[in-house]
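1. show me how the following folds:
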Amino acid sequence: METGKLIRAIRKNKNLKSKDVYKNILTRPAISRFESGKSDTTAEKLFQILRNMNITLEEFYFQYNGNAENDDFLTIDAYTEAYYAKDLSKLADLEREAKIRYEETANIKFLHYAATIHLFQRKLTYQPISGEQFSIIRNYLVACETWGYYEVVLFTNSLDFFSADLIDALYPTVKLKMTEFNRIRRYKNELFSLVSNILVLYLEKNDADKSAYYYAELESAVSNSDNRMYEHAILLFFKELIALIRDKKEDTHKLQQMLQMFDFLEMKRISKQCSSLLADVRRNNAEAF
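-> Below is the predicted model:
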């Protein structure tokens, strides 16, 4: 459906008059051409029209796509779920599909998806990381002077394959960008997600100092989030893990209680991830002696 025709349908459904929607934006003849699909308008004018109809750009985009979910979110969710489920067959299918889409469209995001999925498969099978596949992601991000939401998500999803030094170097820039995105409701919790992933990397290495630093960053991210109960629970778990690393203690009673709470709240994936993380920390503690 052309933009103008959709605008007309929304306007009619809202019982809005043309003069109220298009005042000081389009002339009467221009309105007729626009709503009949015979002409288009500028992005600036479209934003004004949407504002006058009290509809967000995200809502409009959703309707423009026939009420279909964003393909990018669906793809990322699909390969993330497959990774945590250790579903190698699904990951292989998704990588193959991403490569086909790249050949069909030449859109670089599909090349990035394929590279990320390939790296996930190698990690799950304990194979050396493919330098060629990782360089596709790293070179793109390093060469990109201005990061948008896409670049931040790409970085977050490929954190496991970056060196600690590079993560630390990039973090201030990424944090600044994510703070900007926090103003957008849909992306409001992304900073918490990013910092959580970085913190997990350092917890897995039993690096108490770096873990403490990113824990403090995580605490500040919670105040801007909409999902307080879940995030405070995760914070408590991370805090206990850091204490476990610092003190080299064996008492994990509180941590086990938290895992039970995650199960009770039906946060199965979180419970499984945290349980695995606890096992890594305990194993590293044992090896330290």
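
2. only C-alpha atoms from now on, for both contacts and neighbour counts.
-> Fine.

3. secondary structure element for L154?
-> L154 belongs to helix 149-157 when elements are defined using DSSP states H and E.

4. after that helix, next one along is what?
-> helix 164-181.

5. list the helices and strands that following helix packs on?
-> Under the contact criterion of 3 or more C-alpha pairs under 8 Å, 6 or more residues apart in numbering; DSSP states H and E, helix 164-181 touches helix 149-157, helix 190-204.

6. how about TSV for those helices, with distance to Y126 added?
-> TSV is the format used below for the helices and strands packed on helix 164-181 (distance: least, C-alpha to C-alpha, whole Å):
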stretch	distance to Y126
helix 149-157	18
helix 190-204	16
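
7. mind putting the ones you listed into CSV with distance to Q273 and mean neighbour count?
-> Output for the helices and strands packed on helix 164-181, formatted as CSV (distance: least, C-alpha to C-alpha, whole Å; neighbours: other C-alpha atoms under 10 Å):
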stretch, distance to Q273, mean neighbour count
helix 149-157, 15, 17
helix 190-204, 10, 20
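
8. one more, so I can put them side by side:
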Amino acid sequence: MEIGSLLRQIRTNKALTLADVADEDISSSYLSKVERGQNDITVTKLIHLLRRLETTPEEFLYLATNGLSLGYGDRDRFLETYFGKTTSMSIDPKKIPQIIKALKSEEEKARIFFEKAPSLKHKLAVNGRAILAILFQSLFVEDRHELPVRPDLTHVAEQYLQRLDNWGELDLYFFMLFSIAMPASTQRRLLTIAIKRSHYYRHFTNTPLLLLNLLENQVMLELTRQDTKTAAHYLAQLEKALDKQPSAEFALWARFHQAELYVRNGQHKQAATLLDQNIQMATTLKLRDLADMFSYARPIILNEPPTSVYKYFHIMIGTLEETA
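-> Model prediction:
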């Protein structure tokens, strides 16, 4: 439906005349021409007009797209452009060859697109998929127990993010996905930029918990880097953010990471108690995926060395399947 026709439909549905809607900024004649498609309308005037029509921008977009679901589905579709289809990462040795094959296939498809049409978007897609393949190879095949630091693959993403005046929702997820292969100092500097701009995130209606997501991911990154002190620093920031934006899910993640820190400080008893409580609370709140995750991670955290954190590494690499 054309914008003008939709605006007229909204107006007539609300039993408003052109004169009812018109004011000193939008005249009746101007609005009439917009409705008939004879005049264009700027974004600023459109927002003003929606207020006059007592309609929110969200409702207008919903009507304009015929109820098409917007939000995470679109975010995932955008991210798939850069990182390929979601691949389930398994630590089952029998599944490793097919996972490597799938990751390499996604990387090759992106490379072909880039060779046909060189662009920043296609270059980022090649590098992003290469990072996922290298990550899996490093952690699950070569058993290196450390994140792959590949500035040769992340530099183009760093430049892209640094030159933006502000980051949108996709850019923030994009940053988190590339974070695993960035040099730690560069990644932390970009995180500081993201946090400073966090007051803008309230406008992202699909991601009210985005700041919590950023901070929780950062704690996980620091634990994987074996930097306990820095992990504790970001965990404190996460807990402070939770005071302003309560979330049962992220509160449980904060407690989970606290248990990890207890173990690394030699406090195994406190860690076991906290993990058991977390499993019970997640189960009670019917957060089944979290309860399963905590149950899976519990023996690893309590009985294996800190380098085994990669076994339940959950940032951007999909779902780890427990070996049979």
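
9. relative to helix 164-181, how tilted is the helix holding L154 of structure 1?
-> 140 degrees (axes from the mean of the first three to the mean of the last three C-alpha atoms, to 10 degrees).

10. and helix 149-157 of structure 1, what other elements does it pack with?
-> Applying 3+ C-alpha pairs under 8 Å, 6+ apart, one finds that helix 149-157 of structure 1 contacts helix 131-143, helix 164-181.

11. what range in structure 2 matches the last one?
-> Using TM-score structural alignment, helix 164-181 of structure 1 corresponds to residues 184-201 of structure 2.

12. other residues contacting the matching stretch?
-> Stretch 184-201 of structure 2 has contacts (C-alpha atoms under 8 Å, 6 or more residues apart in numbering) with 162, 166-167, 169, 172, 179, 207-208, 210-211, 214.

13. how about those residues, which pair is most distant?
-> Using C-alpha to C-alpha, the contacts of stretch 184-201 of structure 2 span at most 23.5 Å, a distance reached by Q162 and P208.

14. save the helices and strands packed on helix 149-157 of structure 1 as CSV, and put in distance to M1 of structure 1 and mean neighbour count too.
-> Formatted as CSV, those follow (distance: least, C-alpha to C-alpha, whole Å; neighbours: other C-alpha under 10 Å):
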stretch, distance to M1 of structure 1, mean neighbour count
helix 131-143, 34, 14
helix 164-181, 30, 15
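
15. which one of the ones you listed lies closest to T41 of structure 1?
-> Closest approach to T41 of structure 1 among these (C-alpha to C-alpha): helix 164-181, 27.0 Å.

16. distance to R282 of structure 1 added to the helices and strands packed on helix 149-157 of structure 1, as CSV?
-> Below are those laid out as CSV (distance: least, C-alpha to C-alpha, whole Å):
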stretch, distance to R282 of structure 1
helix 131-143, 30
helix 164-181, 21
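
17. map F120 of structure 1 across to structure 2 for me.
-> Match for F120 of structure 1 (TM-score structural alignment): L132.

18. tell me, how many residues neighbour that match?
-> Using other C-alpha atoms under 10 Å, the number of residues around L132 of structure 2 comes to 26.

19. tell me the SS of it?
-> helix (DSSP: H, G, I helix; E, B strand; the rest coil).

20. tell me if I'm right that it and L103 touch.
-> Yes: L132 of structure 2 sits in contact with L103 when judged by C-alpha atoms under 8 Å, with a separation of 7.3 Å.

21. show me whatever sits in contact with both of the two.
-> By C-alpha under 8 Å, 6+ apart, no residue touches both L132 of structure 2 and L103.

22. run through the strands of structure 2 in chain order.
-> For structure 2, applying DSSP state E gives no strands.

23. in the stretch 1-150 of structure 1, which spans are helices?
-> Remark: helices assigned in the stretch 1-150 of structure 1 by DSSP state H, counting those that start in this stretch are 3-13, 18-22, 28-35, 43-52, 57-64, 71-84, 88-105, 108-124, 131-143, 149-157.

24. deepest-packed of the ones you listed, please.
-> With neighbours defined as mean count of other C-alpha atoms under 10 Å, the helices of the stretch 1-150 of structure 1 peak in mean count at helix 108-124, which reaches a mean of 21.

25. and the nearest residue to R298 of structure 2 once chain neighbours are set aside, what is it in contact with?
-> Counting by C-alpha to C-alpha, 6 or more residues apart in numbering, L275 is the residue found nearest to R298 of structure 2 once chain neighbours are left out, at 6.6 Å. Contact partners of L275 of structure 2, counting by C-alpha under 8 Å, 6+ apart, are 255-256, 259, 294, 298.

26. out of the residues you listed, which ones does structure 1 keep as well?
-> Shared contacts between this structure and structure 1 among those (both residues aligned by TM-score structural alignment, their matches' C-alpha atoms under 8 Å) comprise 256, 259.

27. most surrounded residue in the contacts of L275 of structure 2?
-> A259 (25 neighbours).

28. nearest residue to the aligned partner of that one in structure 1 other than its sequence neighbours?
-> The alignment partner of A259 of structure 2 in structure 1, by TM-score structural alignment, is E240. Of all residues not flanking E240 of structure 1 in the chain, L255 sits nearest, at 6.8 Å (C-alpha to C-alpha, 6+ apart).

29. returning to that earlier point: out of the helices and strands packed on helix 149-157 of structure 1, which gets nearest to T42 of structure 1?
-> Comparing those under C-alpha to C-alpha, the one sitting nearest is helix 164-181, at 24.3 Å.
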